[in-house]
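Engineer: Task: produce atomic coordinates for the following.
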Amino acid sequence: MIDLSVDEEHDALRATVREFAREEVAPVIGDLYEREEFPYALVAKMGEMGLFGLPIPEEHGGMGGDYFALCLALEELARVDSSVAITLEAGVSLGAMPLYRFGTAEQKERWLPPLAAGTALGAFGLTEPGGGSDAGATKTRAVRDGDSWVVNGSKSFITNSGTDITSLVTATAVTGTDDNGRKRISAIIIPSGTPGFEVSRKYSKVGWNASDTRGLSFTDVRVPAENLLGTEGRGYAQFLSTLDEGRVAIAALSVGLAQGCVDESLTYAAERSAFGHNIGSYQAIQFKIADMEVRTHTARLAYYAAASKMLRGQPFKKEAAIAKLVASNAAMDNARDATQIFGGYGFMNEYPVGRFYRDAKILEIGEGTSEVQRMLIARELGLAG
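Structural biologist: You can find the predicted model right below:
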């Protein structure tokens, strides 16, 4: 028998995060978004709630839960705001999880407890200015010099990399070449404040305005040899597996945004009158909201299916790509339709759907564009390219 229900523990978490999002995030996020201000107080509260440690074992300072719990939390946060949700997603999926998956006992002991507590944030340095989707074209280099790695290069669009509580960036770098000339890409932990490690000013972004996104540069950055994360030459493969997990999380965040569009549209349709009737009584609006609900429901099933395979230890690359593609499309389509339902008010930043519309587009780009997801799905189907 197929059971798509959520157990009591997960449901209790979902309810707790839903209340936090409505009572704590919703009243303040509009001003933070407009000022492009990072939500330090909200991050601290999420840390106290244990959200940053949801999939991290208790021995490393986490909650001992699973990745599906993180996905449920992201969905509920994104129903209200995506800047807060992406701060959590990147902090856990891209900051902490690579250390948990591939770190040594010493690395986990040093770095994971504050990351799991939300008192520190980690970042994931993969994308480069000239790379984009072609992450294998990494130009950043790390050269072994005695007991150190010396890193030179740059990264772009890195979330959580320049906050006051950012403790590290795990960056991919070329550490040599194989006999066939192929680059050996490794992952190296670079602590914040290391000499030669410079963080740019915040980007001026279309959306996610209350989150932290910056470019990075490394000029003769010297870190201890033991800061190598995982196996030398396996950094790219490690990060590909990290991205598979991250795509499930981004799908959950996308579902949250899509559901938020439904929530706001239902409320507005019941309150707004035109031509003597609430606009929700008109079939044009009813059908639009019905389509929005269908997209959201379908996308939720897609990420549930991917998360289920992931938690069972089964291959889930194709399912993660499907979930990310379907959910990001649903978020973008729902944001557009919600803005249309709100009319002129939908174009005003004071209304949540205005933020939703600005935040939705990046979901079709970040952690693998929609085109990359289609490429991955085709490969998993056995289509060569």
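Engineer: C-alpha from now on. contacts and neighbour counts both.
Structural biologist: Will do.
Engineer: which residue ranges form the strands in the stretch 51-200 of the chain?
Structural biologist: All strands of the stretch 51-200 of the chain, identified by DSSP state E, counting those that start in this stretch, fall at 121-125, 141-145, 148-159, 166-177, 183-191, 197-199.
Engineer: a markdown table for those strands, including mean neighbour count and distance to V262?
Structural biologist: A markdown table is the format used below for those (neighbours: other C-alpha atoms under 10 Å; distance: least, C-alpha to C-alpha, whole Å):
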| stretch | mean neighbour count | distance to V262 |
| --- | --- | --- |
| strand 121-125 | 29 | 32 |
| strand 141-145 | 18 | 46 |
| strand 148-159 | 22 | 27 |
| strand 166-177 | 23 | 34 |
| strand 183-191 | 24 | 41 |
| strand 197-199 | 19 | 38 |
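Engineer: now the ones you listed in JSON lines, with distance to V353?
Structural biologist: Output for the strands of the stretch 51-200 of the chain, formatted as JSON lines (distance: least, C-alpha to C-alpha, whole Å):
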{"stretch": "strand 121-125", "distance to V353": "28"}
{"stretch": "strand 141-145", "distance to V353": "42"}
{"stretch": "strand 148-159", "distance to V353": "23"}
{"stretch": "strand 166-177", "distance to V353": "30"}
{"stretch": "strand 183-191", "distance to V353": "38"}
{"stretch": "strand 197-199", "distance to V353": "32"}
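Engineer: Out of those, which is closest to A306?
Structural biologist: strand 121-125 (22.4 Å; C-alpha to C-alpha).
Engineer: Another sequence for comparison is provided below:
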Amino acid sequence: MYILNRGGKMDFALTEDQRLIQESVRDFMQSKEVATWIKKAETDKEFPHEFMKRAAGLGYLAMTIDPKYGGAGLGPLDAIVAMEEFAYRSVPFSLNILVQNSLAGHAIATFGTEEQKTKYLPKMAAGELFGCFANTEPDAGSDAKSIITHAKKYADKWVLNGKKRFCTNASEAGIAVVFGRTAARARGAPGTTAFLVEIGSELPGFSLDKKEEKVAQYGSTLCEFSLDDVMVAEDAVLGQVGRGWEVCDKTFRHSRIWIAMQGVGVARRAIDETIAYGSLRKTFGKPIVEHQHVAFELAKARVALESARLLVFKAAWQEAEGDSEFVITASMAKYAAGELAEKASCLCYRYFGGLSISSESISSKLHRDAAIIPVYEGASEIQLAIIAKDMLKK
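Structural biologist: Next up is the predicted model:
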């Protein structure tokens, strides 16, 4: 898709390659095999290893990674076209795809040394190694610079101590991007450093303390872990010492576009399910969707859906073009798509009526899965703050 091509002509069509990506992911996610894995994850609430293995075989675990490291080499626009289709069928499965690609994978691909990229990315692309991104702590969420996990240098080793919280798929990961404080926080200098830590039960000092009992997004795990004198080598530093915030911030800016498209995908599903059910269910002698107030609500949701998707596409296009303004557009997209996901799923829940009280109804599932999207990877309030700050400085 090109928002503006070189000749100055507006073109909102997907390219032929992007249509093929869209169709291939859609076919995969609509398959009976994936439907079985989604159902299994909703029942046992476990990480879908079989799905991820198959996704790896199709090239979906390293979509934007350079082919020299086993990736597919897709551009930002290509990847988010795929992301919408993953999210349409399963929010938690799309989250697993996202964490591997736009968080852990992107951070290593962008800031890693040649040795780090060669060591980790091919295994991540093949589904032999899962990654996670660990910045959030019990007392550091939206204020991401206020982490207290610390790392101290002893000879040629770094020793990490602290606790990380709400880390998606840490229970399955073998490599974690971990942020620790290596200097006091000062104005313009957060004083943090990023480390690549090979986590797991065999790592001395590492403890997986908790897997959250979630009420939604079954099939991805949410974990808390501790680092107690965990020792890593000098070459575990990702990026530069003291510049961890750069790694964290730039990775979140990139991933924000993916989360926004996740919101678009689930919102589109909620609207489609509402129309499908509302076309069959009758009240007062006619289908629900033919009541004007219902039709108007659906029409407003459609406008919001198209608007949010265009913001996501614009942000991805700007990123691909190297336009630094993509950061602001990404915040707009995350805000618009996150809010839409929650509202569209609520609309679906409402118009399914009494069926929504059943945990097995699609309206209930969509409502639960979408509710957290305006919160994670930068809450809506944080996105508004970013947008407002940019407006006021100009």
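Engineer: care to give me the TM-score?
Structural biologist: The TM-score (TM-score structural alignment, normalised by the length of structure 1) is 0.95; 382 aligned residues with a C-alpha RMSD of 1.7 Å.
Engineer: just how off-centre is the strand or helix carrying K39 of structure 2 within its chain?
Structural biologist: Applying DSSP states H and E as the criterion places K39 of structure 2 in helix 32-44. From the chain centre to the centre of helix 32-44 of structure 2 is a distance of 20 Å (C-alpha atoms, centre = their mean, to the nearest Å).
Engineer: So which of the strands of the stretch 51-200 of structure 1 is nearest T369 of structure 1?
Structural biologist: With C-alpha to C-alpha as the measure, strand 148-159 is the member of the strands of the stretch 51-200 of structure 1 nearest T369 of structure 1 (13.9 Å).
Engineer: got the contact list for the equivalent of T192 of structure 2 over in structure 1?
Structural biologist: Per TM-score structural alignment, the equivalent position to T192 of structure 2 in structure 1 is I185. Applying C-alpha atoms under 8 Å, 6 or more residues apart in numbering to I185 of structure 1 gives the contacts 138, 172-176, 232-236.
Engineer: need those residues in JSON lines with distance to T242 of structure 1, can you?
Structural biologist: Below are the contacts of I185 of structure 1 laid out as JSON lines (distance: C-alpha to C-alpha, whole Å):
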{"residue": "T138", "distance to T242 of structure 1": "17"}
{"residue": "T172", "distance to T242 of structure 1": "13"}
{"residue": "A173", "distance to T242 of structure 1": "16"}
{"residue": "V174", "distance to T242 of structure 1": "18"}
{"residue": "T175", "distance to T242 of structure 1": "20"}
{"residue": "G176", "distance to T242 of structure 1": "22"}
{"residue": "E232", "distance to T242 of structure 1": "16"}
{"residue": "G233", "distance to T242 of structure 1": "16"}
{"residue": "R234", "distance to T242 of structure 1": "12"}
{"residue": "G235", "distance to T242 of structure 1": "10"}
{"residue": "Y236", "distance to T242 of structure 1": "10"}
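Engineer: And stretch 302-310 of structure 2 against structure 1, how far off on average?
Structural biologist: For stretch 302-310 of structure 2, the mean deviation from structure 1 after alignment is 1.0 Å (mean C-alpha distance after the TM-score superposition for structure 1).
Engineer: now, among the contacts of I185 of structure 1, which is nearest to V221 of structure 1?
Structural biologist: A173 (12.0 Å).
Engineer: doesn't R141 make contact with that closest one?
Structural biologist: Yes - using C-alpha atoms under 8 Å, A173 of structure 1 makes contact with R141 at a distance of 4.8 Å.
Engineer: Common neighbours of the two, please.
Structural biologist: Joint contacts of A173 of structure 1 and R141 (C-alpha under 8 Å, 6+ apart) are V151.
Engineer: Determine which of the strands of the stretch 51-200 of structure 1 approaches T16 of structure 1 most closely.
Structural biologist: Nearest of the strands of the stretch 51-200 of structure 1 to T16 of structure 1, taken as C-alpha to C-alpha: strand 121-125 at 22.5 Å.
Engineer: The closest one maps to which residues in structure 2?
Structural biologist: With TM-score structural alignment as the criterion, strand 121-125 of structure 1 aligns to 130-134.
Engineer: Name the residues that touch the matching stretch?
Structural biologist: 99-100, 103-105, 124, 164-165, 167-170, 172-179.
Engineer: Now for the alignment partner in structure 1 of L305 of structure 2: which residues touch it?
Structural biologist: For L305 of structure 2, the aligned position in structure 1 is T296, judged by TM-score structural alignment. Counting by C-alpha under 8 Å, 6+ apart, T296 of structure 1 makes contact with 255, 258-259, 327, 330-331.
Engineer: which stretch of helix or strand covers T296 of structure 1?
Structural biologist: Under the assignment here (DSSP H and E), T296 of structure 1 is part of helix 283-311.
Engineer: What distance do you get for the residue of structure 2 positioned farthest from its centre to A295 of structure 2?
Structural biologist: The outermost residue of structure 2 relative to its centre, with distances by C-alpha atoms, centre = their mean, is G285 at 43.2 Å. Applying C-alpha to C-alpha, to the nearest Å, the value for G285 of structure 2 to A295 of structure 2 is 16 Å.
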